[in-house]
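Participant: Okay, predicted coordinates and the sequence, questions at the end:
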Amino acid sequence: MEIAVVGNSEFILGFRLAGIQKTYAADSEDSLVAQVTKAMDDRDVGIIVLKGEDMQKLPFRLRTTLSESVKPTVIAIGGETGGLSMRERIKRSVGVDLWK
């Protein structure tokens, strides 16, 4: 399983430098929806990382699908994300609590 990062060029740059290979640049709301959908359709992706504010820009139906998704698990970083914490999302995805 791989980690995918979706966001604007500045957001994904740090992840690229950290060694994440699956990055999807989205500099407009239309391309954001397309890139998130592309990442969700990739069977090798287990975790998708988004900015919290980008998550809020997505259409309601897609946002609901992402927040309820187990594989891939979607993690929104920063901002007001609501829903489950990162710990709970990883626990749901992996099946065990890694913090214990």
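Facilitator: In hand now; what should we look at?

Participant: only C-alpha atoms for contact and neighbour calcs from this point on.
Facilitator: Fine.

Participant: Would you mind confirming that residue 77 is in contact with residue 48?
Facilitator: No - taking contacts as CA atoms under 8 Å, residue 77 lies outside contact range of residue 48: 10.6 Å.

Participant: let's bring in a second one:
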Amino acid sequence: MSQEIAVVGSPDFTTGFRLAGVRKCENVPDGQKDEQLDEAVSGVFEDDNVGIVVMHDDDLDHLSRGVRETAETSIEPTLVTLGGGAGAGGLRDQIKRAIGIDLMEEED
């Protein structure tokens, strides 16, 4: 069973998670995102101990098409994005994907 949280992003983004006790953090400097982000994200999604992957929403734009599709459609580990365009609709979609039902389904 996957129980570890992994955080991928810039050192500024991952520092707060490290201070909160997250042990698996992949730092990708802002100037090297295009070269190293795919590798870092692929690595955490292949790790059997990781159950949740946290990234900044803006970093999704730097992923190659294949890695981005894998990240966005993965059930386990589950991708959680923060910041940027990850507003209420984005969080709702993430919860729905993670548990398979829409908890805020609107009634007619």
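Facilitator: Structure received. Keep in mind it's a predicted model, so treat the numbers as computed, not measured.

Participant: Got a TM-score for the pair?
Facilitator: The pair, once superposed, lands on a TM-score of 0.83 when counted by TM-score structural alignment, normalised by the length of the first structure; 98 aligned residues with a CA RMSD of 2.3 Å.

Participant: rewinding a little: more neighbours: residue 77 and residue 48 of the first structure, which one.
Facilitator: residue 48 (22 against 15; other CA atoms under 10 Å).

Participant: The more buried one belongs to a strand, doesn't it?
Facilitator: Yes - applying DSSP: H, G, I helix; E, B strand; the rest coil, one finds residue 48 of the first structure inside a strand.

Participant: how about it, what's its match in the second structure?
Facilitator: Under the alignment by TM-score structural alignment, residue 48 of the first structure pairs with residue 53 in the second structure.

Participant: Where is the longest helix in the first structure?
Facilitator: helix 29-41 (DSSP state H).

Participant: List the buried residues in that helix.
Facilitator: The neighbour-count check on helix 29-41 of the first structure (16 or more other CA atoms under 10 Å) flags 32-33, 35-36, 39-40 as buried.

Participant: Quick check: of those residues, which lies closest to residue 61 of the first structure?
Facilitator: The closest of the buried residues of helix 29-41 of the first structure to residue 61 of the first structure turns out to be residue 33 (CA to CA; 11.3 Å).

Participant: how about the closest one, what's its partner in the second structure?
Facilitator: Per TM-score structural alignment, the equivalent position to residue 33 of the first structure in the second structure is residue 38.

Participant: One more: residue 62 of the first structure?
Facilitator: Here residue 62 of the first structure is matched to residue 67 in the second structure, going by TM-score structural alignment.
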